[in-house]
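Colleague: predicted model and sequence below, questions to follow.
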Amino acid sequence: MHPAPPRRLFAGHQLRALRRTHGLSQAQAAARLGISTSYLSQIENGDRPLTELVLAALGKAFPQDWRSIGEDAALAAAALAAATDAGIDGAVEPDPGLARALRQQPQLARRLVALHAAYQRVEAQVRVLDDRVQSGESAARQPWEAVRDWFHDAGNYVDALDRGAEALAARFPRGAPPNRAIAERLRARHRVTIERGDANGALRTYDPARRTLRLDRALPPESTAFQLAHQLARLELAETIDATVAGSGLDDPAARALLSVGLANYAAGALTMPYEAFREAARVERHDIDRLREDFGVSFEQACHRLSTLQRPGASGVPVFFCRVDMAGNITKRHSATPLQFARFGGACPLWIVHEAAAIPDRILVQRAETPDGVRYVIMAKGLVKPSGSFTRAPRRYAVTLGCEAAQARDFVYADALATGGGATPIGSSCRICPRLDCDQRAFPPAASTIAIDPDARGVVPYGFS
């Protein structure tokens, strides 16, 4: 008996809905998937089925949404992604034969997906251990680290809190400046008195007994709005914040307290940059941060951070990575919705343009970079200075960076500054886990490598390794 022919998957209406959810034209969606516009049109019209190769492309282009096309399609795309992971030696390009084998052996496909997930977990654990060795951190997680990991595991998106903040923002008078609207609600609904003055080094202090909120007079308008939004979120979204902390799985009281503060900060960003409005503006402005900050009255860093939270199921934004780096190279904020992952305790790759940006404030730098797994990114970085308001206190200097995969370059205005088809800077997460053999900027060899020393030869790096 001949095996039954594979069932062809026609899901044009679902693909069209997915495209429209993201506000993409057929040409833009086709570019993300690496197919022609006419081919995409035929799929959407039901004239052609979804092939395994298109499914794999959907999995990469829309990681949060493509599963809605169907369980079989989800398994096929996940198995293809595992089988073709460029970070594993011997990875192969997807082809119909591979896709057919995975489809004919669903149990094998599920096992492959499970093994790949386990491999990724082990890789993450090794990265953590290597970073700990480099930084001298103890084996126990610190409270701030536990909270950072919680947000990372949540995809940097908290649905109940995000929707609650969006609903709250919808009650503000249309067109009113955020700081004015939020301040008025604090006064009218919660009888909070707002004072400006010297906060003795604190940006914000709140006295619940007197219902008095005191803000540092040195805060710029966008930071003032954020601190007002933080206080309003703590008052009006307290139930949601408390429920999220209770279900977080964090046992350490300090970590739970830090998470509560972090969730209020998250809500403040969602309140000043409501999800749907901000996602649509980001699409229209092609992620031009300066335009977005003007549109919503927020800071450059706040807009970058908010872009990293656009992970709502069925309505996600372009997957980006975001981090903040201080003058010593320590990563103080980080999140990635892309394959790129950051060093957890500093020691980031010196070839990243963010380090140069930290030394050159108020100037946007752009870079095309490639990680060891062969994925290319378009990266924007800008150095920032936060004034202290006093000569006796040094201003805070740091840089923020935002990037997306090169496949999404059309949606990223900063890609316009790069030559089409140009070379890419080879970057990594940190020297301890970077496998590159020929990097002139290497600070030390990767963990568990074998060192080779030739006393008669001296390169830029005084050793070889394997």
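Modeller: Looks like it arrived, so ask away. Numbering: from 1, shown residues only.
Colleague: C-alpha from now on. contacts and neighbour counts both.
Modeller: OK.
Colleague: near A188, how many other residues are there?
Modeller: Neighbours of A188 under the rule other CA atoms under 10 Å: 11.
Colleague: I misspoke; the intended subject was E71.
Modeller: 10.
Colleague: how near is it to A17?
Modeller: Applying CA to CA, to the nearest Å, the value for E71 to A17 is 17 Å.
Colleague: and if you look at R397?
Modeller: Taking CA to CA, one finds R397 at 44 Å from A17.
Colleague: again with G423
Modeller: Distance, G423 to A17, by CA to CA: 36 Å.
Colleague: what of H287?
Modeller: 22 Å.
Colleague: next one: G70
Modeller: In this view, G70 and A17 are 14 Å apart by CA to CA.
Colleague: check R67 too.
Modeller: Distance, R67 to A17, using CA to CA: 13 Å.
Colleague: picking that back up, more neighbours: which of R397 and A17?
Modeller: The neighbour comparison of R397 against A17 (other CA under 10 Å) goes to R397, with 17 against 13.
Colleague: skipping adjacent residues, who's closest to that one in space?
Modeller: If the residues on either side of it in the chain are set aside, R397 comes closest to V385, at 4.6 Å by CA to CA, 6 or more residues apart in numbering.
Colleague: and G346, by the same measure?
Modeller: Excluding its sequence neighbours, the residue lying closest to G346 (CA to CA, 6+ apart) is N330, at 4.2 Å.
Colleague: these two touch, right, that neighbour and C349?
Modeller: No: if you go by CA atoms under 8 Å, N330 and C349 don't touch, sitting 10.9 Å apart.
Colleague: distance check, H305 against K333.
Modeller: 9 Å.
Colleague: check T240 too.
Modeller: Taken as CA to CA, the span from T240 to K333 is 24 Å.
Colleague: please apply the same query to E222.
Modeller: In terms of CA to CA, E222 sits 19 Å off from K333.
Colleague: ok, Q341 next?
Modeller: According to CA to CA, Q341 stands 12 Å off from K333.
Colleague: returning to that earlier point: next, count neighbours for the residue nearest to G346.
Modeller: N330: 16 neighbours (other CA under 10 Å).
Colleague: same check on F151?
Modeller: Neighbourhood size, F151 [other CA under 10 Å]: 19.
Colleague: and what of the one 3 residues further on?
Modeller: When counting by other CA under 10 Å, one arrives at 13 neighbours for A154.
Colleague: try it against this one:
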Amino acid sequence: MASVPPRPRIFAGDRVRALRARLSLSQTGLSRRLGISTSYLSQIESGDRPITGGVLGALARAFPLDWVDVAPEDDSAALVGALEAGTDPSVPAALMNEDAILRGLKQQPLVTRRMTALHAALRRSQEQLRVLDDRVDASQPTLLPWEEVRDWFQGSGNYIDPLDRFAEGLAEQLPGTRSTATVLTERLRDAHGIAVVEDGSALRAYDAERATLRIDGAQPIETRHFQLAHQLIRLEADALIEGIVAAAPLRSDAARELLRVGLANYGAGALLLPYARFRSEARARRHDVDALRQRFGVSFEQVCHRLSTLQRPGAPGVPFFFCRIDMAGNITKRHSATRLQFAQYGGACPLWVAHEAVAISDRILVQVAEMPDGARYVSMAKGLVKATASYRRTPRRYAVVLGCEVEQAADFVYGDGLDVTGPDSATPIGPSCRICPRRDCDQRAFPPAGRDLLIDPDRRTIVPYAFE
């Protein structure tokens, strides 16, 4: 049997030092992020010691969007995937250490990549099982049109590359020295002969025959900007959108029409928040939503939504999940670039901070939450009130939630001051009661689907049943 050649030692002190300088971190700050001593980091940066597999893995996990830029030849994206596969606690096998995973990538790259692909397939099958469980007793035998479109976006990773790049290119063509409303209005007029009129008939009403676009002037300026951008994208990216719709495996005309609207909304967000510029600003501000909202002149919700879509190959953002929830607990928008997947039916977990936030407008709440698979997330939730133009129409109340896995908490300003690793610092939550396996939850509303109930008439606890 041929011997395995020794793994070459990696001396990359200059790249580590460049990364630290770019992030404005001291050696002490970076060493804490990596879990090594300051003296060890100093020796790495000076070239006296190589980067071990453990440190390389820590760099790839702690800085997935920065380390790939600094050291693309280390194939950090593959390393992160292999680390997730090798250290997933939900897989019933011994966990692999980071040195072993790194050796696998170097010595048996095809086997390691196959392991990573199988782990990704396992994740997808688990999600499909959750969806099937969640549809137990559902009245609809097939997906409704809006459900088809929702699942299409989720299956696309909530990132539509050709449309995103088109909107970014269009943004670069538009002058940046005047107000957004003026620039968009003039583009609609000069390029398409469309007059913009403000009235209160609808948020947006386009009359192609009269070449008129009516915008509700009572809405916040950020909403008006978005509606103008939506219309401009529908006109200028029409052929691109039609091509995407034609290739989508949707069953009904209603679903295809909803996808057209969804794609125009996606393009509007990408136009107002161009990918590279927004990603750079988000990183510099550690994803402070208020700071980004003011920088780009958009709404709080629009920033949260856009942050969850930054998944461009070669230039990813921090993987975030985003959702919007109403007063009844219905999730009306959902995107996730993390392992966290929302329930397709039913309400969200009552222990989630989103429910408290929806009743408290203009206050940001934070929470460290742990899912049944052991993954922890830092969640930020803020209640929003969308005003109406009349006393007779009730304002709409929502909460928007943005979160990331705790491994990314250092890049998320809302994680500051939170204990993300303490054994009792996280709130145990689940996707929804219908598919949550937790047996010790006092907030359980009903038992999970497909489980046999265990009833003891002589013993009563807060939840009046147990289950297998």
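Modeller: Received it, and whenever you're ready, just let me know what you need. Remember, predicted model here, so these are calculated numbers, not experimental data.
Colleague: just give me how far the lengthiest helix in structure 2 sits from the chain centre.
Modeller: Scanning structure 2 for the longest helix, with DSSP state H as the assignment, gives helix 109-134. Centroid separation for helix 109-134 of structure 2 versus its chain: 19 Å, with CA atoms, centre = their mean, to the nearest Å.
Colleague: mean shift between that helix and structure 1?
Modeller: Comparison of helix 109-134 of structure 2 with structure 1 after fitting gives an average deviation of 2.7 Å (mean CA distance after the TM-score superposition for structure 1).
Colleague: packing partners of the helix or strand that comes right after that helix?
Modeller: Using DSSP states H and E, the helix or strand that follows helix 109-134 of structure 2 in sequence is helix 145-155. Contact analysis of helix 145-155 of structure 2 by 3 or more CA pairs under 8 Å, 6 or more residues apart in numbering; DSSP states H and E lists helix 253-272 as its packing neighbours.
Colleague: give me the residues contacting the helix it packs on.
Modeller: Residues from elsewhere that reach helix 253-272 of structure 2 (CA atoms under 8 Å, 6 or more residues apart in numbering): 145-146, 148-149, 163-164, 167-168, 170-171, 226-227, 229-234, 241-242, 245, 250, 296, 298, 302, 306.
Colleague: in it, what's buried?
Modeller: Using 16 or more other CA atoms under 10 Å as the test for burial, helix 253-272 of structure 2 gives 255-256, 258-260, 262-272.
Colleague: do a quick rundown of the strands in the stretch 351-466 of structure 1.
Modeller: Taking DSSP state E, counting those that start in this stretch to define them, one finds strands in the stretch 351-466 of structure 1 at 364-370, 376-386, 396-405, 425-426, 451-452, 464-465.
Colleague: of the ones you listed, which is nearest E280 of structure 1?
Modeller: When these are compared by CA to CA, strand 396-405 sits nearest E280 of structure 1, at 17.3 Å.
Colleague: quick one: the closest one to structure 2 mean distance?
Modeller: So strand 396-405 of structure 1 averages 1.0 Å relative to structure 2 (mean CA distance after the TM-score superposition for structure 1).
Colleague: just the angle for whichever helix or strand D242 of structure 1 is part of relative to helix 253-272, thanks.
Modeller: Element membership for D242 of structure 1 (DSSP H and E) is helix 238-246. Angle, helix 238-246 of structure 1 to helix 253-272, by axes from the mean of the first three to the mean of the last three CA atoms, to 10 degrees: 140 degrees.
Colleague: and helix 238-246 of structure 1, what does it pack against?
Modeller: On a contact count with 3+ CA pairs under 8 Å, 6+ apart, helix 238-246 of structure 1 meets helix 159-169, helix 253-272.
Colleague: distance to A83 of structure 1 added to those, as TSV?
Modeller: Formatted as TSV, those follow (distance: least, CA to CA, whole Å):
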stretch	distance to A83 of structure 1
helix 159-169	32
helix 253-272	36
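Colleague: relative to G136 of structure 1, which of these is closest?
Modeller: G136 of structure 1 sits nearest to helix 253-272 of all those, at 20.7 Å, using CA to CA.
Colleague: run a quick neighbour tally on the residue nearest to D290 of structure 2 when sequence neighbours are not counted.
Modeller: Excluding its sequence neighbours, the residue lying closest to D290 of structure 2 (CA to CA, 6+ apart) is F300, at 6.6 Å. F300 of structure 2 has 18 neighbours, counted by other CA under 10 Å.
Colleague: can you give me every residue that contacts the alignment partner in structure 1 of F300 of structure 2?
Modeller: When structure 1 is aligned by TM-score structural alignment, F300 of structure 2 is paired with F300. Going by CA under 8 Å, 6+ apart, F300 of structure 1 touches I289, D290, R293.
Colleague: doesn't the second one belong to a strand?
Modeller: Translated: D290 of structure 1. No: read with DSSP: H, G, I helix; E, B strand; the rest coil, D290 of structure 1 is helix and lies in no strand.
Colleague: count the residues that sit near it.
Modeller: Quick note: D290 of structure 1 (other CA under 10 Å) scores 14 neighbours.
Colleague: that one pairs with which position in structure 2?
Modeller: With TM-score structural alignment as the criterion, D290 of structure 1 lines up with D290 in structure 2.
Colleague: and the gap between its match and T309 of structure 2?
Modeller: Distance, D290 of structure 2 to T309 of structure 2, using CA to CA: 18 Å.
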